[in-house]
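> Can you look at this prediction? I've put the sequence above it.
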Amino acid sequence: MAMCEKAKSISGHPEGPYRAVEALDGLAHIAFEGKDTLDKLFDHSVQRFGKAACLGTRDVLSEETETQPNGKVFKKLVLGEYQWMSYEEVNQAARFFGSGLTSLGQQPKSTIAIFCETRAEWMITAQACFKHNFPLVTLYATLGEDAVAYGLNECGATHLITSVELMETKLKSILSQVPALTHVIYVDNKEVSSDGYPESLVIQSMQSVTDLGAKPENLNVAVEQPLPSDLAVVMYTSGSTGTPKGVMIVHSNLIAGMAGQCQRIPGLGHQDTYIGYLPLAHVLELTAEMSCLTHGCRVGYSSPQTLSDQSTKIKKGSKGDCTVLQPTLMAAVPEIMDRIYKNVMSKVQDTNYIQRTLFKMGYNYKLEQLKQGKDTPICNTLLFGKVKALLGGNIRRMLSGGAPLSPATQYFMNVCFCPVSNGYGLTETCGAGTITDVTDESTKRVGAPLICSEIKLRDWLEGGYTSEDKPNPRGEIMIGGPNVCLGYYKNDQLNEDFWVDDNGQRWFCTGDIGEVHPDGCLQIVDRKKDLVKLQVGEYVSLGKVESVLKNCPLVDNICAYANSDQSYVICFVVPNQKHLKALASKCGVEGELGELCGHPTMEAEVLKAMKEIATSSKLLRFEIPTKVCLSPEPWTPETGLVTDAFKLKRTELKQHYLSDIERMYGAK
């Protein structure tokens, strides 16, 4: 079946620039009925959807502690129904809160910081800042204390919005190191003692600031509305390398990026419900939620610990957020989809032979039908209804971003849940770059350029990637368009990755290596920083090795590592507990998880299983890891070993496993 052309090289040359066929006459700067700033955009939504449900939060009915067999104590929640604020109520809360901040001395065009979990108050704060032209500095809730202090000092914000939990666990110890800060505002409805905090700091609740702003004498103060060129957000990345960088994003950047994203989500409208649980300090979640609010959707809040009935913080027998909310749309990073895939497939393996065979037959049948553009209503009801219920039963579309999604996981999500759109973008491009089309059934690709962007390839001779490569041109990906941000905050030496062409268009050099297919769609094939040259001269792509070996059932997460003065690759693996214990039992090895991970027999068995996958996937001999270190502790953003999008932090992982690296390479 011939592929429909989705993008073209407007220069006629294989390196591009490539544009979506819908944007050959020019890139989209503004799509939302001429609303050119974020405050105007939300005002427009309030006019259209005023009384409709906007932001939803579940009531906490009870909180209990549960002691695990290993002695660890887990907090378990019983949650009630979602309570909704209408568009008008959110708008009023944002207006009052912004007015309250003004009366506390917050100035237009002066930065204000938010260090908080994903919740309705985060979005209300953002809308308040957009209305009053306060550039919002966003910091991930999972950043370490040093990184938070660094970001707050660099941006110089005087006011900080946060939660009581983060105040107690992370901020208390560093606030004395942030002298510019004068006000800390917490979003929770509870009393907080000022004991242990600097005396010069004014600490108050979001509600008290909102009440202050509602007073007529404060509400009637003139508001300085932002211009499209004004700074909207300074987004600190929890980057995979070094200290966090603040990306400067103006109103027109976000408007352009969202215009591009929304064009790839057919039928987006007030009948949709979006579940928000990824960090709002991440550009993928922020633009997804704001795009939904622009089209009148409901946004219900959740967290990775309360997402499903089986989630870690949900008390056994009570309902997770997806079951109650029944969302139609969600964004997810591949790590979360990989977990769902492995959990479901593991449960299928535990069923009897007839049930397993029926599932497999139905799965393969539906996969073939989907590839032909058809659906299977009977299979959906009889075989996949229970699986689909894990995410509420109504999901119609998922957006995957942040890292490559494996073909096996993508096929599984397409069959059991709904079509998955793969997206590619960076904080520096407002999360916009490419998204796969709703009709694209291919895997490993990230789609054609959005209508706000164009893509260009630059030869990288050292890595062996050029526009003359066959069968398709390859090279470092550069993204251009009105969604490309201004650069890094107070960090001019890092701004060499940004440039402006002869037509005045901004570009960003991504550091990722791409291949453009004949239909104009992009595939990410490598990353400059992930390429290591071995002692003998061969180049190994660590990302490629990891994506192949993640398909091994024993592997939950993996980091490949290679030293340039060595001749072989090693790796660290977070094993799948269930499969590892079953394998240990088969091998006659006994012990707790930590003991199994340190056992030489188990290391050898896991390595053997990975080598089988590597060989069948045609990895070259020198790409296949020779030694493995098993980690009993999972890598989460809280451990500091992965980013909030679950990308590996290679520098931190190297430090964490330094003694194991020396052991596996033979200490010199």
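Everything's here; your move.

> rest of the way, CA atoms for contacts and neighbours
OK.

> which parts of stretch 38-56 are buried?
By 16 or more other C-alpha atoms under 10 Å, the buried positions in stretch 38-56 come out as 38-46, 49-50, 52-56.

> I'd assumed Ala20 was in contact with Lys8.
Yes - contact between Lys8 and Ala20 holds when scored by C-alpha atoms under 8 Å: they sit 6.6 Å apart.

> Which residues are in contact with each of those two?
Listed as contacting both Lys8 and Ala20 by C-alpha atoms under 8 Å, 6 or more residues apart in numbering are Gly520.

> Show me which of those two is the more surrounded one.
Neighbour comparison, Lys8 and Ala20: the larger count goes to Ala20, with 27 against 24 (by other C-alpha atoms under 10 Å).

> Do I have it right that that one meets Ile455?
No - shown here, Ala20 and Ile455 do not form a contact pair, counting by C-alpha under 8 Å, at 9.5 Å.

> distance from the centroid: which residue in the protein tops it?
Farthest-out residue of the chain from its mean C-alpha position, per C-alpha atoms, centre = their mean: Glu217, at 41.6 Å.

> So that one belongs to a strand, correct?
No - looking at Glu217 with DSSP: H, G, I helix; E, B strand; the rest coil, it is helix, so not inside a strand.

> neighbouring contacts of stretch 344-352?
355-356, 359, 387.

> Narrow the residues you listed to those in helices?
Judged by DSSP state H, the subset of the contacts of stretch 344-352 located in helices is 355-356, 359, 387.

> Now neighbour count and distance to Phe622 too, for those residues, in a markdown table please.
Listed next are the ones in helices among the contacts of stretch 344-352 as a markdown table, based on neighbours: other C-alpha atoms under 10 Å; distance: C-alpha to C-alpha, whole Å:
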| residue | neighbour count | distance to Phe622 |
| --- | --- | --- |
| Gln355 | 14 | 41 |
| Arg356 | 16 | 37 |
| Phe359 | 18 | 38 |
| Val387 | 15 | 40 |
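
> Could you export those residues as CSV, including distance to Ser238?
Converted to CSV, the ones in helices among the contacts of stretch 344-352 look like this (distance: C-alpha to C-alpha, whole Å):
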residue, distance to Ser238
Gln355, 44
Arg356, 42
Phe359, 40
Val387, 33
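
> Which single one of the residues you listed is nearest to Leu653?
For the ones in helices among the contacts of stretch 344-352, the residue nearest Leu653 by C-alpha to C-alpha is Val387; the value is 34.3 Å.

> Help me confirm that the closest one comes into contact with Cys416.
Yes - here Val387 reaches Cys416: they are 6.5 Å apart, a contact under C-alpha under 8 Å.

> okay, and the common contacts of the two?
By C-alpha under 8 Å, 6+ apart, no residue touches both Val387 and Cys416.

> In addition, the following structure is provided for comparison:
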Amino acid sequence: MYTSGTTGEPKGVVLTNAAFMGEVLSMDQILVETDKEDIRYLIEDLLVLKPTIFCGVPRVYESIYRGVMEKIEAGGLRQDEAAPRFDRLVFDKIKLAFGGQVRLMLTGAAPLPKHVKEFLRVTCCYSLSQGYGLTESSAGCFTSIANVHSMVGTVGVPMTTIEARLESVPEMGYDALASVPRGEICLRGKTLFSGYHKREDLTKYVLVDGWFHTGDIGEWQPDGAMKVIDRKKNIFKLTQGEYVAVENIEGVYSRCPLVTSIWIYGNSFESFLVAVVVPERKALEDWASSNQETGDFSSLCNKTKERKYILDELNSTARIHQLRGFEMLGAVHL
């Protein structure tokens, strides 16, 4: 199985039958602990076939959250009317959008913002578990436990077949032995890959004494859960000497409601960051209409006023979340 190539050239990952079986049995145990009723696998048509388990990447959940919040912000309700009417008009509709019978929601592939996870737990009354894994670990290797509130915002605890530890990354200021342990997440266990196909050099680089070095930076929580906070590989230095952990700040800028996706770039020859942004189409078109700007979505993305509007809103989000001056954006391309 080949990796996606998101952070570099795709690599062939050798996974044994034993690794797959270990992953299946681990998932079975997690589902038994999390969901006490019979399990039905997710099927394509939610409304017709009504799944009991729903799996989605964070972008799916974030889109649902954003759509609901836009409707709420469009008008208010009196306090004594809010609870029953939101149950009927908002919360019930959210549940029906998933088929009406979902008991368990799962997410992975990228961090799910804490506010989105809390929102879904409250509005849907579902158990929502966030996991973490890689192609090299046969997918899932950490998972949060449903209804353990301290695990909200984390990827949970190691699964049955996995051992995990942190390794210090001094160049990024992460100390695995500090009072709050932070460092590179390293894995060992039955579900790990055997190596990269025809790439012994890469295999030796990431597999050291039986421990797979993931390249992700984690923080152990007091309850034994892991929180992914950064990425070891994706750092660069600006011309003034400041290090930038790009995935961390991309996560902050992604919280801007005008953004569908964002990619941030910088190098040692420039003093500021730039971003390539896919804007939220409806939000951009609505702003253009209210500001007497004409044109289709593609032409709007090429206009100076629209670029400045998106840039200003992104930097406003950065200030709200207390990013530092050198982490602000100097320009955007839509």
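Happy to help now that I have it. This is a predicted model, so every value here is computed, not measured.

> where does the TM-score land?
Once superposed, the chains reach a TM-score of 0.91 (TM-score structural alignment, normalised by the length of the second structure), with 331 aligned residues with a C-alpha RMSD of 2.3 Å.

> re the thing from before, now do the same for the residue farthest from the centre of the first structure: its match in the second structure.
Here Glu217 of the first structure stays unmatched in the second structure, going by TM-score structural alignment.

> Please tell me how far Glu217 of the first structure sits from Thr626 of the first structure.
Going from Glu217 of the first structure to Thr626 of the first structure by C-alpha to C-alpha, to the nearest Å gives 71 Å.

> And for Gly239 of the first structure?
29 Å.

> count of residues packed around the counterpart of Ile264 of the second structure in the first structure?
Aligned by TM-score structural alignment, Ile264 of the second structure pairs with Ala560 of the first structure. Ala560 of the first structure has 23 neighbours, counted by other C-alpha under 10 Å.

> Just confirm Ala560 of the first structure is within a strand.
Yes - looking at Ala560 of the first structure with three-state DSSP, it is inside a strand.

> what's the closest non-adjacent residue to it?
Nearest residue to Ala560 of the first structure, sequence neighbours excluded (C-alpha to C-alpha, 6 or more residues apart in numbering): Cys571, at 4.3 Å.

> and the corresponding residue of the second structure for the one you found, what helix or strand is that in?
Using TM-score structural alignment as the criterion, Cys571 of the first structure maps onto Ala275 of the second structure. Assigned by DSSP states H and E, Ala275 of the second structure falls within strand 273-279.

> How far away from the center of its chain is that strand?
Averaged C-alpha coordinates place strand 273-279 of the second structure at 18 Å from its chain's average position (C-alpha atoms, centre = their mean, to the nearest Å).

> for stretch 182-199 of the second structure, same thing?
On the basis of C-alpha atoms, centre = their mean, stretch 182-199 of the second structure sits 21 Å off its chain's mean C-alpha point.

> Where in the first structure does that stretch fall?
Aligned by TM-score structural alignment, stretch 182-199 of the second structure corresponds to residues 474-491 of the first structure.

> Could I get the buried residue list for that stretch?
474-489.

> Same question for stretch 17-27 of the second structure.
Applying 16+ other C-alpha under 10 Å to stretch 17-27 of the second structure flags 19-20, 22-23, 26-27 as buried.

> In the first structure, what stretch matches it?
The alignment of stretch 17-27 of the second structure onto the first structure (TM-score structural alignment) spans residues 251-261.

> Next, the mean deviation of the matching stretch compared to the second structure.
Superposed on the second structure, stretch 251-261 of the first structure shows a mean distance to its aligned partners of 2.0 Å (mean C-alpha distance after the TM-score superposition for the first structure).

> Around the counterpart of Leu534 of the first structure in the second structure, count how many other residues there are.
By TM-score structural alignment, Leu534 of the first structure lines up with Leu238 in the second structure. Using other C-alpha under 10 Å, Leu238 of the second structure has 19 other residues around it.

> can you tell me which residues contact Leu238 of the second structure?
Each residue near Leu238 of the second structure by C-alpha under 8 Å, 6+ apart is listed here: 244, 266-272.

> about what we covered before: now do the shared contacts for Ala20 and Ile455 of the first structure.
Pro449.

> Spatially, which two of the buried residues of stretch 474-491 of the first structure are the most separated?
Farthest pair in those, by C-alpha to C-alpha: Arg474 and Tyr489, 31.3 Å.

> circling back to that earlier point, if you count neighbours, what's buried in the strand holding Ala275 of the second structure?
For strand 273-279 of the second structure, the neighbour count (16+ other C-alpha under 10 Å) marks 273-275, 277, 279 as buried.

> what does stretch 232-245 of the second structure give?
232, 235-238, 243-245.

> hmm, back to that, distance to Leu202 of the second structure and secondary structure for the buried residues of stretch 17-27 of the second structure - can I get that in CSV?
Formatted as CSV, the buried residues of stretch 17-27 of the second structure follow (distance: C-alpha to C-alpha, whole Å; DSSP: H, G, I helix; E, B strand; the rest coil):
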residue, distance to Leu202 of the second structure, secondary structure
Ala19, 20, helix
Phe20, 22, helix
Gly22, 24, helix
Glu23, 24, helix
Ser26, 27, helix
Met27, 28, helix
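
> what do we get in the first structure for Trp220 of the second structure?
Trp220 of the second structure maps onto Val516 in the first structure, by TM-score structural alignment.

> Surely its match and Gln523 touch.
Yes - contact criterion C-alpha under 8 Å: Val516 of the first structure and Gln523 qualify, at 6.4 Å.

> neighbour count winner among those two?
Val516 (29 against 20).

> The closest residue in space to that one that isn't next to it in sequence: neighbour count?
Among residues not flanking Val516 of the first structure along the chain, Leu522 sits closest, at 4.7 Å (C-alpha to C-alpha, 6+ apart). Residues lying near Leu522 of the first structure (other C-alpha under 10 Å) number 27.
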